[in-house]
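A.B. asks: heads up, no residue letters with this:
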C-alpha cells in the first residue's frame, strides 16, 4: 500500500453521518482509500473530527479499521485517511437478510475482539456507537470503525443531541455511560445479523430465531436491562467458544407469526411489535409484573431476564 505522501484524488462521496463525510479516494499510485472530513469548516466540527482521528490512531488493532494519515480536502477541510473496506454489516444484512449462525458468529467474534481491545486500552474506555453500520467488512474480515463517540473513562455520559449519543435501537436502557453499554449494543448487532433486521422501525411479524441453548443464553445475558448483570467482553469471548462448539449444523431462520415460547431449548421469539430505540414499555395488564422489551420482542421479569410470553 502506498504511504500516501503524494497528492490524491477525491473520487466520490459515499457516506455522511452526524460528524462528517466519507469520500472514496485514490492516491498517486491509484490505490483506493477512504477519507473522512468534517461536514463544514466550523471550529466545533473540525475539533470533533480531530478528536476522532486521535482515537482511531490510539485504538489501532487487527479488528479496527487501519488509520493511514492526516489529509486535507481541496476546500481546506482537514481530515484523515483510512483503509478502504468493501462495505458494512448493515449493507450485508440489507442485501442478504438473516446471516447463517456460524457465519454470524465468525463476524461477531472479530467485532468483539476489536471492541475488547478498545475496552482494555484505558479504565472505563468504550466505543459508544456499536451498530451494524459501524462494523466494516472486507470479505469475511470484520473491523470496527467510527470512533466519533468513543470515550476513555467512566462517567462520561452520552446524551442525545446534534453530535452526541449513540444510535436509537442500539442504546441500552441506562444510556451510554460505561463499557457495559457497548456489550448491550454488541448483543443488538448479533440479534441484527441473526434476524436480518435493523433494530428499529420494524412492524409486523418479525423473525423467529431457533437458537441453540448457549447462544440463546449469551444473547439474553448481553441484552440484560441491568448493566451490572451483563458479561464483560472477555467473558463474551470465553463463552463464544462453547457457543461455536454447538454449531456444527446449519440452522434455518424463518419468519413466524407471534406465539408463546419459553426460554429452555427454544429460540428467541420476536412477536408483532415496533422495535423502537431502547424504550421499555410496561405491560401491567399481562400479569406477573412482567415488562415487555420491544428490542427483542420478549417479556422480562424483575431480574432483567427473559420470561415465557404466556
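C.D. replies: Now that the structure is in, tell me what you want to look at. The structure presented is a predicted model; accordingly, all values stated were derived computationally and were not measured. Residues are numbered from 1 along each chain as shown.

A.B. asks: hey, let's count contacts and neighbours off CA atoms from now on
C.D. replies: Will do.

A.B. asks: which residues touch the closest residue to residue 108 other than its chain neighbours?
C.D. replies: Residue nearest to residue 108 in three dimensions, not counting chain neighbours: residue 190, with 6.7 Å by C-alpha to C-alpha, 6 or more residues apart in numbering. For residue 190, the contact set (C-alpha atoms under 8 Å, 6 or more residues apart in numbering) comprises 104, 108, 219.

A.B. asks: right, and residue 112 touches residue 233 too?
C.D. replies: Yes - Residue 112 lies in contact with residue 233 (C-alpha atoms under 8 Å); the separation is 6.8 Å.

A.B. asks: Second structure for comparison follows:
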C-alpha cells in the first residue's frame, strides 16, 4: 500500500514571516526546509523538530540552546542562526541558507578528493571549530553531513579549492567541562567519527573534535572511513583498540606528510594530539605549504609534519629486556585510560560478549611476562589450561549471544489501538517510533496499528525500536464542487481523489457555456470510496429555438405561433379579471432557448368569477336594490310602486351570472 503523502508544511507561512518552499533534508530528530523570509526578502533554512521528539524535554532543551550556542559564534565558516520560535508547539530555528551541497554529497559523487582539495576544505572546517573552541564549546559531532560546501565565486562546487565551507549543527555543543552522555545514557556522537575517550570515559574536550576532523580528512583522502562493522558499538570500540591506518595504505601514492597529519590528529591518547582545532589548523597550513604545487609532492613524501619526528618504514630490532624491567616498555597512561571494563563503560557501549570482564586499551596493555624455567613450569601449564577453558566458555557464550541470545521475536502490535500498542511494546522491552504518514484501512480502526517494522514474529535484537504505521480509517473523499469547471479539469479533480469520471446526458443551458459542468451525481460533498463513479452533466450550450412572447394574446393565436415553431402548448386555466381565453403567463420565459417539440406552459384566463344572484322577492324594493348592488350586480326597477315590495326578479334567485350583470325587479 502506498502511504506517501505530501509534506503539509510546504507552502505554510511560519510566524507570519517564513514561507516554506521546499524540504532540504530530513534527519532522525528534525527536518530542514528551505523558506523565504518575506519580511527581508531573503532565502533561509528553517529547522523544525519532529513531533515525536516534542515530548523529549532534554532534546527540546538542547534544540532551543542551539540558537544561543551559535549566536556566540561569529565566524564566516559557521552557519549563522537568525531567529528561533515555535510552530504548533514544535521548536524551530531560522538559519542561514547555504547554496551548495554537504561534504557527504560531494564524497558520494566524487568518492575521494585530491590532497589539495581535502586540505582546502579541512582548513575552513578547522577555522570554524577553532572559533567554537575559543568560546569554550565542543562541537562533538564533526562529520561530512555537518559540513556545507557553498558555491565558489568562480561558480559551482566543482572548484573545491575556492569554495566556501561552513560548519553546521553546533546544537550538540556543550561547555568543555560538561558530560557528553545525556540523561538517557546515549552518546551524542556518530560512531564512524567518535574519539576513543568519548567511547571509553564519556568525556569530551577540544581534542575530541580534533580526532573527528582527522577521521574526516582520512575519508576525504581515501573515500571511506577507517572502521566498519554491522554493530555500531563495535565500530566505536575499534577507535579505542586500533590505530587509524595510514591513508596511503588504501590510496597508494599519497604524500607521507598526509599520513603523518592523519596519524597525529587521530592518536588514541588525547594528550598526543594537537590541543585544539586551532593547533591542528596550524599544522594543516604547514602541510599545505609543504606540498605546494604538484612539483613539490615528491619532496613532500620524505618531509615530516612540523613538530613531529620523521617516520620511517625501516624495520627496527628491539633488544631483549630482562623481566625485571619488562614494565618499562609500557608508556605512562593518563588517568581513566588504563582499563575500560564493561562496568566502567557508558551503559550504551557495553558489548554483550564482554559481560563484566576487562578490555584494556592498546596503549595500556601489559607486556607478556618473559618465560621462566623450573619452579613455575607446572604453574604455567595449569594457568594455560584454565585460560584455554575460559576462552572456550567465552567463545561459546559469545557465539550463543551473537547468534541467538540477544535476539527475540518482535511482538504483534497490528490492530492494537495506539495506547495499547505502546504498552505492549514497553512490556516486551521495545521502544516505539511512529511513521510520519499513516495509512488508510477499511479493516483497521482509526489510530490503531496497520503495520509494523520489523514485522510480528520477526527475529530482532532485544530492546530495538519498532516503527509503527497508524490507520487513518477507511479512505473516503468528498465529491468536489465541479460546477463551472470545464470537462478536462473536472476529470482531473476526480482522478486526484481516485474517483471515476463519467459523462451523463448533456443539457441545454442559456447561462452555462457549452462543455462546462452544470451538475454532478452524487452532489458535491457526498463522501465516496476510491473507485466510486461520479456522473457529470455538461452543458450543450443554448438551445436552438427561441421562445416567443405570448402573454396578452388569445389562446388560439398563441397556439398558432407555437405550432409554427415546432413547439407544443401546455395550457392551464386561471381565474382572472382579464378577458376569458387571454394568455396570462408563460414558461419558459420569452427569449429562452428550447429544443424542438419542447412544451411551453401557458396560463389562460377563465374570465372574471361568476356571481350568485341573491333572492330578494318579498323584500322592500330599495332594500333589495342595495343587496343586489352589494353582490356586484346592477339593478333595474319596474312595476307600479318603486318604493313598494318586490313581487318578482330576473334572473331568478341563485342563478350564476357575470359580475355587473343586470337584475330586473318588479315592485308594487
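C.D. replies: Structure received. From a predicted model like this one, the values you see are computed outputs, not experimental measurements.

A.B. asks: rewinding a little: now the contacts of residue 190 of structure 1 as a markdown table including distance to residue 91 of structure 1, neighbour count and secondary structure?
C.D. replies: Below are the contacts of residue 190 of structure 1 laid out as a markdown table (distance: C-alpha to C-alpha, whole Å; neighbours: other C-alpha atoms under 10 Å; DSSP: H, G, I helix; E, B strand; the rest coil):
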| residue | distance to residue 91 of structure 1 | neighbour count | secondary structure |
| --- | --- | --- | --- |
| 104 | 14 | 19 | helix |
| 108 | 15 | 21 | helix |
| 219 | 22 | 21 | helix |
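
A.B. asks: what does residue 197 of structure 1 align to in structure 2?
C.D. replies: Residue 197 of structure 1 maps onto residue 224 in structure 2, with residues paired by TM-score structural alignment.

A.B. asks: Just give me the neighbour total for its match.
C.D. replies: Residue 224 of structure 2 is flanked by 17 other residues according to other C-alpha atoms under 10 Å.

A.B. asks: which residue sits closest to it, ignoring its sequence neighbours?
C.D. replies: residue 218 (7.6 Å).

A.B. asks: To which residue of structure 2 is residue 20 of structure 1 aligned?
C.D. replies: Match for residue 20 of structure 1 (TM-score structural alignment): residue 30.

A.B. asks: contacting residues around that match?
C.D. replies: The contact partners of residue 30 of structure 2, by C-alpha under 8 Å, 6+ apart, come to 47-50.

A.B. asks: 10 Å - rerun?
C.D. replies: Contact analysis of residue 30 of structure 2 by C-alpha atoms under 10 Å, 6 or more residues apart in numbering lists 47-53, 63, 91-92.

A.B. asks: ok, now residue 572 of structure 2?
C.D. replies: 583-586, 601-606.

A.B. asks: Neighbour count for the residues you listed - can I get that in CSV?
C.D. replies: Below are the contacts of residue 572 of structure 2 laid out as CSV (neighbours: other C-alpha atoms under 10 Å):
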residue, neighbour count
583, 26
584, 21
585, 18
586, 21
601, 16
602, 24
603, 20
604, 26
605, 23
606, 18
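
A.B. asks: Please say which position in structure 1 residue 97 of structure 2 maps to.
C.D. replies: Going residue by residue (TM-score structural alignment), residue 97 of structure 2 aligns to residue 84.

A.B. asks: Under a three-state scheme, what state does the nearest residue to that match once chain neighbours are set aside occupy?
C.D. replies: Leaving aside its sequence neighbours, residue 84 of structure 1 sits nearest to residue 33 (C-alpha to C-alpha, 6+ apart; 4.4 Å). Three-state call for residue 33 of structure 1 (DSSP: H, G, I helix; E, B strand; the rest coil): strand.

A.B. asks: Neighbours of the equivalent of residue 33 of structure 1 over in structure 2, how many?
C.D. replies: Counting by TM-score structural alignment, residue 33 of structure 1 lines up with residue 44 in structure 2. By other C-alpha under 10 Å, 21 other residues sit near residue 44 of structure 2.

A.B. asks: Could you do residue 233 of structure 2 as well?
C.D. replies: Neighbours of residue 233 of structure 2 under the rule other C-alpha under 10 Å: 16.
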